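*Asks:* Curious how this folds, go ahead:
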Amino acid sequence: ILILGAGKQALWHPRLVVALRCSEIKSLTVINRSAARAQSLVKQVEEENQKYWRSSASFAALDLASSEYDQNLQTLLSVVDTVFCTVVSTASLFSLSAILSGKTRNRLPFVSAVGSWQADMVEMDPEMLQHATRRADSYKPHGDSRGAIIVDDRDECLVKSGEVIQSGLKADQVIEVGEILKRQQGHSGAQLSERQAQLKPWLSEGFIVYKGIGVSLTDLAAGNAILALAKERNVGVPISNL
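*Replies:* Next up is the predicted model:
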C-alpha cells in the first residue's frame, strides 16, 4: 500500500485498510513533502495497529530528501497493489509509465485520488485515466468499446476534477460508485446481463481508477450508516429536541 499525503484524509486510509484487511496487508508506505509529518503519521498508525488490529504489516515513510528517493519510489510503484492519493496538488504525483514498468506484476494497482477537488488541481496523470478506459479488460458500462473510471459524482467531476478535464473523458466513460453498487445488486443467474457479468472480474482483477472530489451525499450516507451501527450496538447518547 502506498499513501501520498499525511493529513487527516491520509490518516484514515491506513486505519481503514488495516482494520478491514488486516492479515492481507504486507507493507504500507507514506510519502509527504514534510518528512516529519509522514513519520508522525506512520508512528501513530503503528501505535494504533498494536492496540487494535495487530497486523504483521511493515510501516514506513519514504524520505523525499534522500538521494535514493526517485529510485525507491520507482521501485515501489512497479510492485505496489494500491495507491491512495490525498494531496492538494496542481501536478500529477507520478506518471502512468511508473506503474506500467513492473515486469512481474499480475495486475496494475488500484489508484484512488481524493485530495484535489478543483479544475486546476491534479493528483493523477491524466494519461492514466485514458489508459484505464482504453484497456481491453476495462468495464464497459454502456456496452460499446469505451471503458470507464469510477467517481463519486459524474457531473461534478466532469467540470471540477483536473484529471478528468485534462484527460478528455466523456460522461459515458465515467461511472459513479452508486451505479456500481446498483449493478452489483442486479439480477442473478440466467438474467445476469453481459455487462453485469463483466463487472465482478473488473472490480477484482482490472485496472481501477477512482476519483473523488467530495460530495455531501456521501457524507450523509456515511452518517446514516454510522447511526444505524450505533443503534444496533446500543451505543451513543441520544439528544432530544436538537
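
*Asks:* Could you use CA atoms for every contact and neighbour count after this?
*Replies:* Fine.

*Asks:* what about residue 175, which SS state?
*Replies:* Following DSSP: H, G, I helix; E, B strand; the rest coil, we place residue 175 in the strand state.

*Asks:* Tell me who's in contact with it.
*Replies:* 141, 148, 149, 150, 151, 154 (CA atoms under 8 Å, 6 or more residues apart in numbering).

*Asks:* Over to residue 118?
*Replies:* 160, 161, 162, 213.

*Asks:* Which two among those are spaced furthest apart?
*Replies:* Greatest spacing in those, by CA to CA: 162 and 213 (10.2 Å).

*Asks:* Work out the gap between the lengthiest helix in the chain and the centre of the chain.
*Replies:* Ranked by number of residues, the top helix in the chain under DSSP state H is helix 216-233. Mean-position distance between helix 216-233 and its chain equals 21 Å (CA atoms, centre = their mean, to the nearest Å).

*Asks:* One more, so I can put them side by side:
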Amino acid sequence: MSLTVLSDDDIRNILESLTSSETEALADRMRGALREYSTGTQNIDVGSIHQPERTVVHSDATNATTLFMPSINEDGHAVKVVTLSGGNTAPDQPALRPTGSVTVFSPQGAPTGFLHAKTLTAFRTALASSCLLTKRQHVKTLTVFGSGLQAYWHVRLALLLRGEKVKQVYVINRQFSDSARDILAKFYAVDPETRRREGWADTRFSVLTPSYGEYERLTKEYVRAADVIYCCTPSHEPLFDPTILTNTNGRRKGRLIVAIGSYKPEMREIPREVLEQAIKVVVDTLDGAMKEAGEIIEADIQPNQMVELGELVMIRKAAEEEDSIVSMASPVSTLSSTADISSDLDKLDIKSGSSAMSSIYGRNSTEAGSFSNLEGASGTGPQSPKRSSSFTSLFSKQQHRRSSSQGSSKQRKQSQSQSQNEPDHLARWLTSGNVIYKSVGLGLMDLVVGNEIIRLAKEKGVGHHIENFS
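*Replies:* Below is the predicted model of the structure:
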C-alpha cells in the first residue's frame, strides 16, 4: 500500500486540469455518496456510510478552534482536521486563517493519502452545489458574493459544466481586496482553447465593490438579473436587501440560491424573508443545518421544511429512470411550460400541517411517503432522530408505474399521466423554480473527493508517492 502526499499546489494543478467528463464522473461519485447518506442506512455493520458529528477543541491560550471531522464509506475512511480562529478573537490578536489537512485510509485502516485541505475543501463544496446547477434551465447570469476560493470554484465548475450557457458573471465583494482583484485574473488566465472548448470564451466578468459610487443600485441590479446566486462569504448579516427578490418584480422568475459561506449560528448570508418564501430549503445535512446554519436558525426553519440534497438526487434519479421507461413505450413531454413556475410553486404553504413537497407532487403526505416525515427512523443502524429516508411509499409507487408502463395501452396512458402529474412538478421546481441550497459541509464530501484526487494524482504523476508505507 502506498501513501500519496499532496500539497495545495498539487491539488490545485490536478483540479484545474480536469476535463468536463472527469468533472462529471466526480459529480456522479458525490451524488451517489450524498444519496446513500440521506437514505438513513448509516449503520457501520450493514451500511456503507457512517458520518459522525464533528469534534471541536478550543484553546483559550491561542483562541484557536480545531475541528475533527471523520467519515466512512465503502472506499475507506477519512479524517479532516481544520484549525481556525475562535469566536472571541481580540482586536489586537491576529486572526488565524483556516488551515488543515485530510488524511485518507483504506477500508482496512492503512493510510493512503495525506492532502492539504485548502483547495480540496473549496472544490468539494462547489462540486456538491453543482448537483443542483446541472439541471437548471437558465444559468445565463451568475451573481457571486465573495471573491475567495469558494467563490472561484463555484463559478469555475459552473463554467466547466454549463459554460456554453453562462454569458455574464458578476462578482460582488464588500471591500476591495487582493482576492477581489485576483479572481478575474484567474478566469482570464485559463487557456483560451480551454475556454472555447468549454463554451465560455465570450463570457463577460465584472467585479463590484463599495468603492464604486453606484454600488447599492448595481447590487440590486445584479441580484435581480441573476439566474444563479452564490453566497460565499463568512457574513454576519444578510448580503442583500430581501425586497429585491420578494417583491413582485423579484418574483417574476425562479433562481437557484446557493449559500455556503456562513457556518456558525450567529452568521447569515440569505435574508430571513427570502427563506420564509421558500417551498423547501435544500441542505446538505439536516442535522448540521439545524445546529450551525445561522439563516436556518434565525428563520426558525423546521425539519419538515427542509430536504437533504441526497434525497432530491435520489428522487430525481428514480424519476429519470421512470421517464426513460415511459418514453420507450410512448414518447411524452416531461417538462411543461415554466413561465409561471415561480409564482405557482411559491404559493404553496410550507408552514401548514401538510408536506409542501406532497403538494408539489399533487397528493397527500400519506400517499407520498411524505417529504415532511423527516423525524422517523429507517434502516437498522443508529442515526439522527431527525433523518429518515421516508421514500418507501414513493419508490413502491414508482416501481409499480414502471411495471405498468410496459403493459397495455391504457396502462401506459395512466402511467404517463401519473408521470406528468407528479415527478414533473418536482422537475419543474428543480429546473426553473426558486431553489435555496444551504451547505455547512460534510466530512463525507472530503472523503469522496480525496479518494478521487489520490487516484488522479497517481494517473498524472503528481505529488509524492511513498511505496510500501504500511
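
*Asks:* Do a quick rundown of the strands in structure 1.
*Replies:* 2-4, 27-31, 58-62, 82-85, 110-113, 149-151, 174-176, 209-211 (DSSP state E).

*Asks:* got the contact list for the longest helix of structure 1?
*Replies:* With CA under 8 Å, 6+ apart as the criterion, helix 216-233 of structure 1 contacts 152, 236.

*Asks:* measure the residue sitting nearest the centre point of structure 1 to residue 84 of structure 1 for me?
*Replies:* Nearest residue to the geometric centre of structure 1 (CA atoms, centre = their mean): residue 112, 2.5 Å. Using CA to CA, to the nearest Å, residue 112 of structure 1 is found at 5 Å from residue 84 of structure 1.

*Asks:* can you check residue 162 of structure 1 too?
*Replies:* 17 Å.

*Asks:* in what helix or strand does residue 103 of structure 2 lie?
*Replies:* strand 99-105 (DSSP states H and E).

*Asks:* how far out from the middle of the chain is that strand?
*Replies:* For strand 99-105 of structure 2 - counting by CA atoms, centre = their mean - the centre lies 21 Å from the chain centre.

*Asks:* So which bit of structure 1 is it matched to?
*Replies:* Across structure 1, nothing matches strand 99-105 of structure 2 (TM-score structural alignment).

*Asks:* So which elements touch the following helix or strand past that strand?
*Replies:* Downstream of strand 99-105 of structure 2, the first helix or strand assigned by DSSP H and E is strand 111-116. Packing partners of strand 111-116 of structure 2 (3 or more CA pairs under 8 Å, 6 or more residues apart in numbering; DSSP states H and E): strand 3-6, helix 8-16, strand 99-105.

*Asks:* elements contacting the first one?
*Replies:* Translated: strand 3-6 of structure 2. strand 111-116, strand 464-466.

*Asks:* Highest mean neighbour count across those strands, which stretch is it?
*Replies:* Ranked by mean neighbour count under mean count of other CA atoms under 10 Å, those are led by strand 111-116, which reaches a mean of 23.

*Asks:* List of residues touching the helix or strand just after that one?
*Replies:* As assigned by DSSP H and E, the chain's next helix or strand after strand 111-116 of structure 2 is helix 118-133. For helix 118-133 of structure 2, the external contacting residues (CA under 8 Å, 6+ apart) are 8, 11-12, 26-27, 30-31, 99-101, 149-150, 153-154, 157-158, 256, 258, 260, 313, 430, 437, 439, 441, 445-446, 449-450.

*Asks:* equivalent range in structure 1 for helix 118-133 of structure 2?
*Replies:* Following TM-score structural alignment, helix 118-133 of structure 2 has no partner segment in structure 1.

*Asks:* sorry, back to before: let's have the strands of structure 1 in a markdown table, adding distance to residue 103 of structure 1.
*Replies:* Formatted as a markdown table, the strands of structure 1 follow (distance: least, CA to CA, whole Å):
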| stretch | distance to residue 103 of structure 1 |
| --- | --- |
| strand 2-4 | 19 |
| strand 27-31 | 20 |
| strand 58-62 | 23 |
| strand 82-85 | 17 |
| strand 110-113 | 17 |
| strand 149-151 | 24 |
| strand 174-176 | 29 |
| strand 209-211 | 20 |
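
*Asks:* Tell me which of the ones you listed sits nearest to residue 196 of structure 1.
*Replies:* Of all these, strand 174-176 sits nearest to residue 196 of structure 1, with 13.5 Å by CA to CA.
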